[in-house]
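Chemist: Provided below for reference: sequence and predicted model.
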Amino acid sequence: MKELVQIGQAKIATPSKLTKGVGDVAQFILSAKSMVDLAIENIPQAALPWAGVCVGLQILLNPAKATKANLAGITHVVSRMDWYCALTELLLKEDSIEISNETCGAVLRQLEEKVVALYKALLLYQMKSICSYYRHQGLVFLRGLVNCDDWDADLKNVKDAEETVQGDSDQYNRFHAKFALGQLIEDAKGMEGLLGDIYQTLREFASLQKEMQLDDIDRQCRWDLRVIDPKDDMKKIEIKKDKLVTQACKWIFDTDQYVAFTRWSEGQPNRGPCRLLKIKGFSGQGKTMLLIGIIRELESQQDLCTPGITYFFYQGTDATLNKATTALRSLIWMLLVEQPHLISHLRKKYTDSGPALFQDRNAFFALCEAFQRSAPVPYVFYGRCPDECDPTKPGREEFIQLMAISLTLTDKVKWLVSSRREVDVLAKLQVLDTDSLHISQNLVDLDTQIQAEHVDAYIDHKLTVLTGKRGYDKSVMAEVSKEVRGRGRYTFLWVSLAFKVLEACPGRYAVRRIRDMPSGLAAIYDHMMKRIENSMEIDPQDCKRVLVGATLAFRPLSLSELAILTGMPLDITATAVDLCDSFLITRDETVLLFHQSGKDYLQENFASRLQPAGAAQGHAEIGRRSIEAMSSVLKRNIYELDYDSELKDMSTPCLDPLAPISYACVFWADHLCCLNGQSPEYERALADDGAVHKGKHR
């Protein structure tokens, strides 16, 4: 269309100039009309012809005006046509407008109708102009004389259509912008909700990461806090000792003290508080096994209404298990295993200090603080035999003080303890201002009257084990029963030692052996030592070396470790342990002291029964043999590992070359320290050219 317009304009270029020239002449003459009118104003004869000339000039001016109006109009129309073609692509292109509202769609359709009307006006003007260009110009001139085409009116129609489109489009755009803004606000709200969800997710993720980090810290804290698992230790004690038959410990469940102790609910009439139960008795009366029976009973009754149970067994025969700090670490460890949230009372100090929190000289007091903060949790704590606790501070006194503080701090904690008669825990607690707890009413005293029936039940059980063995007929069994019941004096340990003698004794000599055994633990230990000294199977001194090693060692020893400390072959060491079965017992290749009372006897009679030079000489010999063993066994890369091996890939060989000297590697210096620097061997070993110095540089 634009090309046709251009060709048509070129075709009429000359006629247009002529028409414009005629128009210019007519316009020039008409411009002088006022002067002519003034000149002929008084000449009537000239006025009429002049009026006709003016009318004619006006008519001659019309074609020029029409041509001029057409040229101006077609220029406007063509330029606007290009503009609206480009604009319509954006204004009405559906791909660029998201029509999600029916009203918007209806308005857009109406706007489209207005744009179509505009296009019609624009095209009509152009087509009319093209037709005019291709007519005979004389005819065009004549049409111009009478103003037949009226180009101004046509241009006005175009401009009116433009104004309509512009006004409607502005209105539509305002409406659409408002709608789009509302939609944008809705989308923004949705995005805000989505961002909120993302933020919450990120917070939860950060919280989870923090919890995972705390879980790692808490897990490491429990690992570093752990010394032993008291549950496993209780199983070991049960295996080590003769397990009491049910009848031997069932009686305590019917005592008033136990019934009051296990009453968890408050508010019962005529019932005072009972938060401490103490079992008191002589050595060998079965306190430990009785308390294990109580713990088993309490564990079997645990439910949502009863407290948790945590416990620790002091063991004077093991230097690693007779410390107050070790006991407290174990009690707290069991508490955290069952109540993990309580680790919050320990976490900050552990984060600041690491494993040193449980190992330095103030570990007991730091743990006491955490223990007291967690005290409101309902729990039964059991401490076996505080009398076996090392008195070195912090020791027995500090542990009893902790018990007293926890009892006065909250009514949700109960303590179950046992001790020998010579250690009066109740008196110490009363001194520590716990009189209001009526603790004196919560004592179970294992006197002979209480024990008689239960020791008899234990004897009946042991007699059934002998039934059927060589020489143990009814008459022999009756004599053995009579002698044991008459001489046992209601002591489980004496009965256990007596039947241990009978295990390897034919029935023919059983009664004689029992009669040879004196009453009382001290006397029977003297009797057992005489048997060892009169042994003909191996040299009695070898048995005494084994007893020295087991008594002075800071922890239970394996057979191979004991052989190193005694300087004897492994087979001789094993035989000596068997001959000392009244003092020693072997469990899973580990040599254990049979009972604390046996260790007490050996320590009290060390010089007279084991080594005249005394315990210091025994420590010196153990220290010397430890250094010699380390010097002969230790070497660089003893496991022959690759130098690029990682720790996770390392494992202990089946035949571990370090196993026999593991005790020596850890405790050699402890034995030398027991000499207080008074032994020449001590000084020689630690000299610059001594065995210790040489061993360090192997």
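Modeler: Received the coordinates, thanks.
Chemist: From here on, just use CA atoms for contacts and neighbour counts.
Modeler: OK.
Chemist: Let's check: the centremost residue of this structure is which one?
Modeler: Geometric centre of the chain, nearest residue: D215, 1.3 Å, by Cα atoms, centre = their mean.
Chemist: for the helix or strand hosting that residue, packing partners?
Modeler: Element membership of D215, judged by DSSP states H and E, is helix 151-225. The contact analysis (3 or more Cα pairs under 8 Å, 6 or more residues apart in numbering; DSSP states H and E) places helix 151-225 against helix 44-91, helix 102-134, helix 324-338, helix 344-353.
Chemist: Take this one as well and set it beside the first:
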Amino acid sequence: MAFGYLACNWEEAASHLAPNKHIPATPSTSSLPLTAAPATGSTDVETSASQLPLAPATRSINIETSTPQPPATPATSSADRETSAGANDTTTSLPARLWKRAYNELKQEEVKLVDAYEKILSRQLQNGSNSMVLESQPNIIAQNNSDRRRQMIQLINPGLAKTEREAKVKESCGEVIDVVLSVKNIISAAIQAVPQAAFAWTGICIALEIFINPIKATKANREGIDYVVKRMKWYWSLSNSLLKDPTNNISKPSGMKGQLENHIVSLYKALLSYQIKSVCAYYRNPGLVFLRDMITLDDWKADLRAIQDAEKRFNTDAQTYTTWKGTSHLEQLVSYAMSEKDQKCLEHLHLTDPRDDKVRIEQTKGGLLQDSYRWVLNNADFQQWHDDLQHRLLWIKGDPGKGKTMLLCGIINELDQGNARHCNVAYFFCQATDSRINNATAVLRGLIYLLIEQQPSVLSHVRKEYDRAGENLFKDANTWVALSKIFTNILQDSSLQTTYLIIDALDECVEDRSQLLDLIAQQSSSSSRVKWIVSSRNWPQIEEQLEIATANLKVSLELNVESVAAAVNAFILHKVNQLERLKKYNLTTKKVVQDYLRSNAQDTFLWVALVCQALAGPEFKKWNTEEILRKFPPGLDALYARMKQNISLSHHSDLCKRVLAVAAIVRRPISLQELTTLGEMPNIICDDLESLEEIIRLCDSFLTIRERTIYFVHQSAKNFLLGNASDKAGNQASQETFKWIFPSGKEDVNYTIFLKSLDAMSTTLRRDIYNLRAPGFPTNKVQVPDPDPLVTVRYSCVYWVDHLCDSVSGTNTKRHNPLRNEKVVHIFLETKYLYWLEALSLLQAMPAGVVAIRKLEGLLVSTSLTPH
């Protein structure tokens, strides 16, 4: 069988057998131990092989700008000129320039290797043929100005698919050979008495030892290429954030930053070399590949170790660089261009950094899979929005769980990766479960903050109003009016660069959504330099207001069934592959899980994610997977009903019910420490955060934890618990769940949170709680003690009055009348009022205290009560 691989052109083999150079090591200097690359989901390696052929007609969206692009580099350009151009190109993103520089340097160092790769790519560009590439194949890459990085992935993916059957055959053969070699000593001892047999057996063993090399090489390469592609994506994103210059200075970097760029280029070269060698192996004559592997000419494991060694050196250098920088994004802006007043203004504007929200959302959802959003880049409406100056608003709409948020995350990544220095990309993620980011004012603050980060000159529009009103500009009753004016002035500024504005989940903007929609419709029709993408559920009221915008476009997920289904199937494949590795599925079990998910997902990413999360639990074993799988019904609401049933039948149902009730009522995601204050937790676990995390996990996929903060897995999960199912079929189960969690209504839970908040604050708050010993100490310079004495009452300090108001509204007003019967509020204000104000100041939430007092006063008036 193995000798069939040797039927190749031996003259060709002789010309290729010279060993390739090993991957160049990164120079060892001092460099940043970064955290390991996040589990961003699947790599591009899982992309469908149908992406090839790479015909010249294949459309690659240029995200940089809508203006015409310069002509391709002339064919006469030398490698040296290419390298120089790559280093000084100011029209592409930093990661793209570093990648191009690394490719061109590798082309000079590994001439034969890169030439062989470019011939393979040339053949694919010409006719998409998967046949063997001959020496006579012309190299046309010098005349081609395509996206080489994407083309490389488009060669790797089909190459892996092309060799998949061969790899499986080799794997099966390897298992047989391993079995034979494992009993080699036993057989050798048994046939010692027969010289002829012993001689033959020795020859067989030698042959098997030789033939096992190609099998091991194939396995090592397929494992290595998966690692390498993931790391290339990771360092691509890392270089953009690590080396970004907040002043938009495009001059050649010097000093430590210049050295770090050189180090990351060396690392890029190592990663590129591995990928290029892999492509050459995939498209080389199979017999030649087998021969090279027999004599271990391509040592994939050694190449991978060299990459990992280079990574360690780079990480050390990067840590040194970060320590040297020693400032946040905000401080960088200040140190380069901003006055002290500018800094104050930006600090007061800052409510949340949407970039951090994006990272949190992606990680909470298990990482961003490229195959889940790539389809939209080829969608006709998306392309028209991108290319046509007249179409400036794109509305992406779809039902819950259809992947709208991750779709926008992918689009943002594409815009950022193709983002030239003269383009801005600002975005905001609304989340109804978090009061900080569920209102129209927060949306404008987030967008303006990111615009200032990318183009600091627009801060002048904020300063005009800030110098007049001070900090109250962002916190008083007129904030929306003032910010709308500022935002409009920024968008109409003649110096504003080409700008993309993206807002996700408009349906989760629960305060002043109508005003925000009017602003979007108006502004998207007024400036040709600004383009908008918004997403939401299929709500008629949102559609009605967006219809006012001229020449708007829509992408309906329900009308793109085939594309969404293909994306969901790719997501299913990715999740099942993870389960296969975790649970050691055999091929039969893997196929059963995959088929069931495909049959019942109803094109809903969230449903797939929740089922796979459940299957990954320790209680589900490989042998009972098929039986358990049938218990997950199709449809989100039906799945939520099943999850609720599981909780109600467990030994910990009462505890889980309390946690779910608090999570559904609170006005922002709370930490585990805050849960011990607000929820009725057993004393034995209040100081045991690990036990608290276990309780959250018992809530059977309704909740998730990120950095010890509790979030709902999706807004639809919270809606289901509150009796507001996403479809009519789930209404009855949703109402039953609401009654189970809130048997006496939400007022009882609000009342409990209010009482426990007052009790905790009365116990915790005291004078000078941070031991500052200076009454006039600036709050922005306060160093939070470790441990923080306010950690358990942060939420209570800000929101206790809200829960009081909610507890006396509705049917329970007479039953819960704290202002008249228990005097708890009067006692708290009499004994802890100043300490409460101090805590609010330290938490930079004093405006919330002013609002709380006004609400308390309003409650007194509305209920005709007076404290005694």
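Modeler: Yep, that arrived. Keep in mind it's a predicted model, so treat the numbers as computed, not measured.
Chemist: Pick the most deeply packed of the helices and strands packed on helix 151-225 of the first structure.
Modeler: Each of those was scored by mean neighbour count; the highest is helix 324-338, a mean of 22, by mean count of other Cα atoms under 10 Å.
Chemist: Show me what the top strand by length along the first structure packs onto, helices and strands only.
Modeler: Selection of the longest strand in the first structure by residue count, based on DSSP state E, yields strand 413-420. Contacting strand 413-420 of the first structure under the criterion 3+ Cα pairs under 8 Å, 6+ apart are the following elements: strand 276-281, helix 287-300, strand 379-384, helix 396-409.
Chemist: got JSON lines for those, with mean neighbour count too?
Modeler: Shown next, in JSON lines, are these (neighbours: other Cα atoms under 10 Å):
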{"stretch": "strand 276-281", "mean neighbour count": "24"}
{"stretch": "helix 287-300", "mean neighbour count": "18"}
{"stretch": "strand 379-384", "mean neighbour count": "22"}
{"stretch": "helix 396-409", "mean neighbour count": "19"}
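Chemist: Tell me which of these approaches W251 of the first structure most closely.
Modeler: The closest of these to W251 of the first structure is helix 287-300. By Cα to Cα, the value is 9.9 Å.
Chemist: what's the mean gap between the closest one and the aligned bit of the second structure?
Modeler: By mean Cα distance after the TM-score superposition for the first structure, the fitted helix 287-300 of the first structure averages 0.4 Å away from its aligned residues in the second structure.
Chemist: how much does the next helix or strand after that helix stray from the second structure?
Modeler: Note on helix 287-300 of the first structure: by DSSP H and E, the next helix or strand toward the C-terminus is strand 308-313. If you overlay the two and look at strand 308-313 of the first structure, the average distance to its match in the second structure is 0.8 Å (mean Cα distance after the TM-score superposition for the first structure).
Chemist: okay, strand 308-313 of the first structure sits on what stretch of the second structure?
Modeler: Strand 308-313 of the first structure corresponds to residues 424-429 in the second structure, going by TM-score structural alignment.
Chemist: H461 of the second structure maps to what in the first structure?
Modeler: In the first structure, the residue matched to H461 of the second structure (TM-score structural alignment) is H345.
Chemist: measure its match to Q372 of the first structure for me?
Modeler: Plainly put, H345 of the first structure is 9 Å away from Q372 of the first structure if you go by Cα to Cα, to the nearest Å.
Chemist: repeat for V140 of the first structure
Modeler: 117 Å.
Chemist: of the two, who's got more company?
Modeler: Neighbour totals were compared for V140 of the first structure and Q372, and V140 leads with 20 against 17 (other Cα atoms under 10 Å).
Chemist: Give me the neighbour count for the residue lying closest to D434 of the second structure once chain neighbours are set aside.
Modeler: With Cα to Cα, 6 or more residues apart in numbering as the criterion, D434 of the second structure has its nearest non-adjacent residue at 4.0 Å, and that residue is R668. Using other Cα under 10 Å, R668 of the second structure has 20 neighbouring residues.
Chemist: Trace R668 of the second structure over to the first structure, please.
Modeler: By TM-score structural alignment, R668 of the second structure lines up with R555 in the first structure.
Chemist: So T704 of the second structure, which state does it fall into?
Modeler: With DSSP: H, G, I helix; E, B strand; the rest coil as the basis, T704 of the second structure sits in strand.
Chemist: What does it correspond to in the first structure?
Modeler: By TM-score structural alignment, T704 of the second structure lines up with I585.
Chemist: again, but for L349 of the second structure
Modeler: Under the alignment (TM-score structural alignment), L349 of the second structure pairs with L225 in the first structure.
Chemist: what residues are up against that match?
Modeler: By Cα atoms under 8 Å, 6 or more residues apart in numbering, the contact list for L225 of the first structure reads 329-330, 333, 355, 358.
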